[in-house]
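Novice: need a 3D model of the following:
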Amino acid sequence: MSVPQESLEALNARASSSFEGAETASSSASNRAPNSAPKIAPQAAQVASSGSRARVWRMPGEGPTAALSAASVAGLAALWWLATHLHWLPPLFLPTPEAVWHAFVDAWHGRIQGGLPLSEHLFWSALRVFGAFALAALTAIPVGILMGVSRVARGLLDPPLEFYRPLPPLAYLPLVVIWFGIDETAKIVVIWLACFAPIAMAARAGAKSATVEQLRAAASLGGSFAQIVRFVVLPAALPEILTGLRIAIGFGWTTLVAAEMVAATAGLGQMVLNASSFLRTDVVVMGIVLIGLIAWGFDLGMRALERRLVPWKGRG
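Specialist: Okay, here's the model as predicted:
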């Protein structure tokens, strides 16, 4: 079947006109794009910028908390005052804040059981806790780092560490007394054991924070194993180590009472145990408050040290 010549010419003419129309529309759209882009780009940039600021400002846990902490302490103190002055609980169960303050004054001047001033109790308790804590930090950090970088060390040291870590200090206290006697050595060893495990575990976990790229870069620069551990692994593990230190000091104070059960004549734990034998709950509460305040103050100092040494923590 033959197609008329005029029909072919009409189709060619229509196709040519369609192509020219499409080309014209494309060129006009391209001519309009530069004019319309400046109207949209600043708005998009502004939204992106404001979104970035919002994300930075709304980071979880960011912002000051001093006012909230002060309100929390004031609320607890007010609740304590109401519970005692409205006789919700008898004084034997919960003494009044005034009675606890008078117990503090009496203890400071040595007018409680035992006759020792409070300063001597504070000295011996601080010596035991912080001495054992320092010894644990000096020994547990290298052990934890070694477990993090060495397969052999991890295989050898992980079983005994995981075995004794969940044990309460009272469980092995009799053995420590048999092995080391009833002098200060046994008390420090018990607290050292309580502090050692969390520090070692934190150091081992922190040693894994160093990335493969960092390790390869240090090795390619000719760093030895000791240099890589010192300048790459240890800085990467520092945030976890500081967290482990904060946890360990809490374990140290909780173990103090158990440690001072062993023939101690001075110490906050011994003072609390002695007062409980005479139902002096005001002295017991006073000792608890002192231990809590000392531990809290140390934790605040550790937080300040953490902000100075690892300011990048939580900002990655």
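
Novice: please count neighbours and contacts with C-alpha atoms only from this point.
Specialist: Fine.

Novice: how many neighbours does the closest residue to T96 other than its chain neighbours have?
Specialist: Once flanking residues are discounted, T96 sits nearest to T84: 5.4 Å by C-alpha to C-alpha, 6 or more residues apart in numbering. Residues lying near T84 (other C-alpha atoms under 10 Å) number 17.

Novice: next SSE downstream of the helix or strand encompassing T84?
Specialist: If you go by DSSP states H and E, T84 is part of helix 66-85. Sequence-wise, the next helix or strand downstream of helix 66-85 (DSSP H and E) is helix 97-108.

Novice: tell me what that next one is packed against?
Specialist: Identification of packing neighbours for helix 97-108 by 3 or more C-alpha pairs under 8 Å, 6 or more residues apart in numbering; DSSP states H and E yields helix 118-149, helix 281-309.

Novice: can you give me the buried ones in the first one?
Specialist: By neighbour count, and taking 16 or more other C-alpha atoms under 10 Å as the criterion, the buried residues in helix 118-149 are 118-119, 121-122, 124-126, 128-130, 132-137, 140-149.

Novice: what angle separates that helix from helix 281-309?
Specialist: 40 degrees (axes from the mean of the first three to the mean of the last three C-alpha atoms, to 10 degrees).

Novice: got a list of contacts for the very next helix or strand once past helix 118-149?
Specialist: Per DSSP H and E, helix 118-149 leads on to helix 151-164 as the next helix or strand towards the C-terminus. Helix 151-164 is contacted from outside by 146-148, 197, using C-alpha atoms under 8 Å, 6 or more residues apart in numbering.

Novice: please give the structure of this sequence too, so both can be compared:
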Amino acid sequence: MLERLTRARPARPGVSYGAPGDGSSAIISLATALVLIALWFLITGMGWVRPLFLPSPGAVWDKFVLAVTEGVSNSTLVQHTLASLGRVLGAFFLALVIAVPVGILMGVNRVVRGLLDPVIEFYRPLPPLAYLPLIIIWLGIGEFPKIFLIFLAIFAPMAIAARSGVRSVSTEQIHAAYAMGASRLQVIRHVILKAALPEIFTGMRIGIGVGWTTLVAAEMVAAHRGLGFMVLNSAEYLASDAVIMGIIVIGVLAFAFDLLIRRIERALIPWKGKI
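Specialist: Down below sits the predicted model:
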């Protein structure tokens, strides 16, 4: 018994040797959020900032209750949220089924990479508002142009992430698969795609964030419902409590989707960071 208690345990590199960034930051993040909320209460309670510029948490909560029950900007908060969710998720899944295969093809085929890489790299840094007028001219002001604008914003980071994941695969792994008799399709499916999954999920996380960022721009065009529309409409009437309430709702939804993608990533890629 004494020997078993005193026997040295195997070393864990992430713990014993102090890998950079190791450990959970949940408590620090929670403390940071609580401090910021406390400062918000303090600043507004002491009257250091006019309510027009920074309404109190109580005013924002009252506006939230009003938006849920009676509605703001001609619709309830649930209706605004469902409209925005439909646009963002529709664009995200459309980008997922197109951008990931395109990125993989760019990684494994130099002709496809040569054809598509300049186009993606050219429009990727452009803000969505820059090509929004062209989308209106080409596609009109219906629902599809809004989804298409968000799709374009999501497509680039997801395709680039998939391409980067493919290009980061170890050459030794590919040669070993060929040496064991694997075909080109099997190498792509079982070696390259699996090795690229971490990068693909990183692109998905970036893409969903960019999608929510682009939502406000998309709902500037002939929208009558949506969180971005609600924020813009409230800003026209200087209703800063509704603006902040809408920003918080968008931020919470975006964060929730990021957490969901992280959880799916941990389930599908349990080896990430361990090899």
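
Novice: among the helices and strands packed on helix 97-108 of structure 1, which comes closest to G75 of structure 1?
Specialist: With C-alpha to C-alpha as the criterion, G75 of structure 1 lies closest to helix 281-309 of these, at 15.8 Å.

Novice: thinking again about what came up before, what's the match for the residue nearest to T96 of structure 1 in structure 2?
Specialist: Here T84 of structure 1 is matched to T44 in structure 2, going by TM-score structural alignment.

Novice: and A132 of structure 1, by the same measure?
Specialist: Matched to structure 2 by TM-score structural alignment, A132 of structure 1 sits across from A91.

Novice: ok, its match - contacts?
Specialist: Per C-alpha under 8 Å, 6+ apart, neighbours of A91 of structure 2: 147-148, 150-151, 154, 211.

Novice: kindly recompute the last result at 7 Å.
Specialist: 147-148, 150-151 (C-alpha atoms under 7 Å, 6 or more residues apart in numbering).

Novice: host element of the residue minimising distance to the centre of structure 1?
Specialist: Geometric centre of structure 1, nearest residue: T243, 4.1 Å, by C-alpha atoms, centre = their mean. Using DSSP H and E, T243 of structure 1 falls within helix 234-259.

Novice: what span of structure 2 is that helix aligned with?
Specialist: Going by TM-score structural alignment: helix 234-259 of structure 1 matches residues 193-218.

Novice: mean per-residue distance, the matching stretch to structure 1?
Specialist: Mean deviation of stretch 193-218 of structure 2 relative to structure 1 after superposition (mean C-alpha distance after the TM-score superposition for structure 1): 0.5 Å.

Novice: returning to that earlier point: who wins for most neighbours among the contacts of A91 of structure 2?
Specialist: Neighbour counts for the contacts of A91 of structure 2 (other C-alpha under 10 Å) peak at I150, which has 29 neighbours.

Novice: in structure 1, what residue corresponds to it?
Specialist: Match for I150 of structure 2 (TM-score structural alignment): I191.

Novice: need the three-state assignment for that match.
Specialist: Assigned by DSSP: H, G, I helix; E, B strand; the rest coil, the conformation of I191 of structure 1 is helix.

Novice: isn't it up against G250?
Specialist: No. The criterion here is C-alpha atoms under 7 Å, and I191 of structure 1 misses it with G250 at 10.6 Å.

Novice: now do the buried residues in stretch 140-148 of structure 2.
Specialist: Going by neighbour count (16+ other C-alpha under 10 Å), the buried part of stretch 140-148 of structure 2 is 145-148.

Novice: what sits against whatever residue of structure 1 lines up with D258 of structure 2?
Specialist: Residue pairing (TM-score structural alignment): D258 of structure 2 is matched to D299 of structure 1. D299 of structure 1 is in contact with R246, counting by C-alpha under 7 Å, 6+ apart.

Novice: let's go with 10 Å and repeat that
Specialist: With contact set as C-alpha atoms under 10 Å, 6 or more residues apart in numbering, D299 of structure 1 has these partners: 243, 245-247, 249-250, 293, 305.
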